[in-house]
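>>> okay, sequence plus prediction incoming.
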Amino acid sequence: MDRRSVLLCGLAAAVVSACGEPAPRKTGGVGTARPGDRVTAASSVPVGSGVLVDMPGNAQLLVVQAQSGEFRAFNPACPHVGSLVNPPANGVITCPLHGSAFDPSSGAVRKGPATSGLVEVTIARSGDDLVLG
């Protein structure tokens, strides 16, 4: 084997070992959490926007505060093909895959290709914490 081949083989092996196993893809929903489990601090959810919150079991919830003090949570899986939506920006929740748009106050679909809204997950406020309802 010539020097160039040895270097290329070494580089390829380094790239493969550095990459390792891909991170598991997050899914939408509550995962293994149960009613009463903490979702996030209310203070971490900006007014007029929202945050994706990691839940146990490799899941995520989208928690929004469309208006001051009004918190809602949604399964962030787009009903079109299941891609996770982005937190609200400029008054709309969008799916980065095909552009579906949803109302941050209700999860209702504003623009397709999705034909139904985001699934709401019941949460309640307990002090500064938001917990599953």
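Great, that's in hand.
>>> from now on I want contacts and neighbour counts done on CA atoms only, so please keep to that.
Fine.
>>> for residue 73, see how far away residue 11 is.
Noted for residue 11: a distance of 46 Å to residue 73, by CA to CA, to the nearest Å.
>>> please say which of those two ends up with more neighbours.
Between residue 11 and residue 73, counted using other CA atoms under 10 Å, residue 73 has the larger neighbour count: 29 against 11.
>>> hold the first one in mind and look at this next one:
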Amino acid sequence: MRLPPDSQGFTLVEVMVALFVVAVALPALMFQLGTQLSSTEVLRDKSIASWVAQDQLAIHKLQSAGSAAGELQGERQLAGREWPWSLTTEATPVPGMVRQTVSVYPDVTARQRQRDAFVVITAFASESNANEVQ
């Protein structure tokens, strides 16, 4: 089979330039994909840690007869992982109000150092009417 004399194909230089462009773009694309995957994992961990913190605030509000100042610690099993948490209750300048701060950490060591918390949530509650609906 013969090609017509006016048909043209790619030259060797054009093919080499195209391969060079692909060789440069492909690693950059793979790096971007890897960055996106690690960001997704961090966002998932922060979302689950936020659920743990909100749960602990709700549990504390339902179980405590009064919101005495102090600190509670524990671990919560969620999504196949242990989530260490810490809840501190402290008085505020406003009489009858307390500040409750829940921190959720990636591991027990981070909780002991009180550093690198995934999530920190602060809530304010009435000291005397912690369990009553107002």
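Received, thanks. Source: prediction; values computed, not measured.
>>> what would you report as the TM-score here?
The TM-score (TM-score structural alignment, normalised by the length of structure 1) is 0.32; 74 aligned residues with a CA RMSD of 4.6 Å.
>>> I'd like the next helix or strand past the longest strand along structure 1.
When structure 1 is parsed with DSSP state E, its longest strand is strand 59-67. Once the chain leaves strand 59-67 of structure 1, the next helix or strand it forms, by DSSP states H and E, is strand 70-74.
>>> just the buried positions in that next one, please.
71, 72, 73, 74 (16 or more other CA atoms under 10 Å).
>>> residue 66 of structure 1 reaches residue 49, doesn't it?
Yes: judged on CA atoms under 8 Å, residue 66 of structure 1 makes contact with residue 49 at a distance of 6.1 Å.
>>> ok, those two, which is more surrounded?
Shown here are residue 66 of structure 1 and residue 49; by other CA under 10 Å, residue 66 has more neighbours (22 against 19).
>>> follow-up on the earlier one: mind putting the buried residues of strand 70-74 of structure 1 into TSV with distance to residue 40 of structure 1?
Listed next are the buried residues of strand 70-74 of structure 1 as TSV, based on distance: CA to CA, whole Å:
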residue	distance to residue 40 of structure 1
71	11
72	12
73	11
74	14
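>>> between those, which is nearest residue 102 of structure 1?
Residue 102 of structure 1 lies nearest to residue 74 out of the buried residues of strand 70-74 of structure 1, by CA to CA, at 10.8 Å.
>>> wait, that closest one touches residue 120, no?
Yes: contact criterion CA under 8 Å: residue 74 of structure 1 and residue 120 qualify, at 4.3 Å.
>>> immediately after the helix or strand that contains residue 39 of structure 2, which helix or strand?
Assessed by DSSP H and E, residue 39 of structure 2 sits inside helix 12-63. Using DSSP H and E, the helix or strand that follows helix 12-63 of structure 2 in sequence is strand 70-78.
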